[in-house]
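[1] Have a look at this prediction, sequence included:
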Amino acid sequence: MSHHSVFIIDDDAAVRDSLLVLLRGEGIRARGFCSGVDFFANLPGDATACVITDMRMPDMDGAEVVKRLMERRGGAWPIIVITGHADVPMVVQMMKAGIVDFIEKPFDPPMLIETVRGCLARLTDLDQVQSARAGAQLRLDRLTPRERQVFDALIQGASNKDIAITLDISPRTVEVFRAKVMTKMEADSLSALVRMGLMLG
């Protein structure tokens, strides 16, 4: 079972309930909301989740749901839009707004499950990236000021000789600091260190 939840927003109780039964039958945690207003009034606190929203709903339509979700959660909450009234301009507009997929009613259950699983897999990848970034940041914070200077220079592609000139130290001293940086950052190669630097921005 995925540890991520799927939130369904649809004013049609029959459609909402059928989606809940379908997803739960696949071992996916799912919760339903009768409208966008209901959803945002009871906005779950999950750091990451998948949202399935109907397009045409009273009070707040799917486009407004997508807009508000992107503002609050960004890509951490992938969105699937389902509708019985799809047209090309609408699809393009919604894809540009950040939705992951667009499914027309009546939807094919296996296709919907496959789409949801794709979203959940993406969230798992995102969790792993965030965890790796947090770990790398902790290690980076443990570097001394001088080690941090060497780290910054290394991920910019500077050679030992260039670093020595810039920091006004000997190339041998640079090698010592470089070894300390590699050990503290738990990097087994320069490329691994550079990847950490890119990941940390």
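    Received the coordinates, thanks. Everything numeric in this text was worked out from a predicted model, so none of it was measured.
[2] Please make it C-alpha for all contacts and neighbour counts, starting now.
    Will do.
[3] residue farthest from the centroid of this protein?
    Note on the chain: the largest separation between a C-alpha and the mean C-alpha position, by CA atoms, centre = their mean, falls on residue 170 (43.0 Å).
[4] Without its sequence neighbours, what residue ends up closest to it?
    Computed as CA to CA, 6 or more residues apart in numbering, the closest residue to residue 170 that is not its neighbour in sequence is residue 164, at 5.4 Å.
[5] which SS state does that neighbour fall under?
    Following DSSP: H, G, I helix; E, B strand; the rest coil, we place residue 164 in the helix state.
[6] what's the burial count for it?
    For residue 164, the tally of surrounding residues (other CA atoms under 10 Å) stands at 18.
[7] again with residue 105
    Counted with other CA under 10 Å, residue 105 comes out at 12.
[8] what do you get for residue 165?
    A count of neighbours around residue 165, defined by other CA under 10 Å, yields 13.
[9] what does the one 4 residues further on give?
    Here the neighbour count serves as a burial measure; for residue 169 (other CA under 10 Å) it reads 12.
[10] Got another one to weigh against that:
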Amino acid sequence: MSTNLPTPNTAQPQQLVHIIDDDEALRDSLVWLLESTGLKVASYPSAEAFLRAWTPDMSGCLVLDIRMPGMSGLELHEKLNTLHSTLPVIFITGHGDVPMAVTALKKGAFDFIEKPFHDQDMLHLIEQCLGRERAEREQRRQGANAQRRIEQLTPREREVLDLIVAGRLNKQIADELGISIKTVEVHRARVMEKMGANSLAELVQNVLMTQSPPA
């Protein structure tokens, strides 16, 4: 019996650095800086303009002014949190806005940088931010793949999987389910195959990925 799953679309969305600032000169300067290093950039003059363009599958990060006319950077960040956006946020702040930026960090922002800033500091921060976004997106992809595999298990195989992950030995599983040790071994082998796991540790890690969202 084949246990191969349909291959999901593995094309990765392009990472974009989304610059949101009402200061046109600063926007243009950042666009030039980032594009000169090969990064893909999109810029917006307001939080409202970005929200009109936002989609759940966007990839990359936000470089966001904390103070803007209309919707502020903080308000946009809170709105994106309610939308379950996965885009990490770097706030651009003035010296007097640092306490607000610290509050934003507690609400999940990636980091903040004070004006005036050095180009290399901004580039380094953005590269770190994009690296984390790539890692978290890959973790979500692996978790979704593991969940699809779990859904291919029979009800009995799922019971065996749950007990394996709980640390039960084959004899304990057999006693708890009222089946023979030989039957447990057969189910265990099928579970390992269907989950694409080569070891007990890998099996447990696959299951944990379906339960723990990225930090």
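    Happy to help now that I have it. Because the structure is a prediction, the values reported are computed rather than measured.
[11] how near is the counterpart of the residue farthest from the centre of structure 1 in structure 2 to residue 171 of structure 2?
    If you follow residue 170 of structure 1 across to structure 2 using TM-score structural alignment, you land on residue 180. When CA to CA, to the nearest Å is the yardstick, residue 180 of structure 2 and residue 171 of structure 2 sit 8 Å from each other.
[12] Repeat that for residue 102 of structure 2.
    Using CA to CA, one gets 53 Å for the distance from residue 102 of structure 2 to residue 171 of structure 2.
[13] didn't residue 153 of structure 2 look like it was pressed against residue 189?
    No. Taking contact to mean CA atoms under 8 Å, the distance of 11.9 Å between residue 153 of structure 2 and residue 189 leaves them out of contact.
[14] any shared contact partners between residue 180 and residue 171 of structure 2?
    When CA atoms under 8 Å, 6 or more residues apart in numbering defines a contact, no residue borders residue 180 of structure 2 and residue 171 alike.
[15] So residue 2 of structure 1 belongs to a helix, correct?
    No. Looking at residue 2 of structure 1 with three-state DSSP, it is coil, so not inside a helix.
[16] Can you get me a residue count around the spatially closest residue to it that is not a sequence neighbour?
    With sequence-adjacent residues excluded and distances taken as CA to CA, 6+ apart, residue 2 of structure 1 is closest to residue 28, at 6.0 Å. Burial of residue 28 of structure 1 is recorded as 21 neighbouring residues (other CA under 10 Å).
[17] again with residue 47 of structure 2
    Residues contacting residue 47 of structure 2 under the criterion other CA under 10 Å number 24.
[18] Return the residue of structure 1 aligned against it.
    When the structures are aligned by TM-score structural alignment, the residue of structure 1 matched to residue 47 of structure 2 is residue 36.
[19] Please report the distance of that match from residue 127 of structure 1.
    Per CA to CA, residue 36 of structure 1 is found 26 Å from residue 127 of structure 1.
[20] what does residue 74 of structure 1 give?
    Looking at residue 74 of structure 1 against residue 127 of structure 1, where the rule is CA to CA, the gap reads 14 Å.
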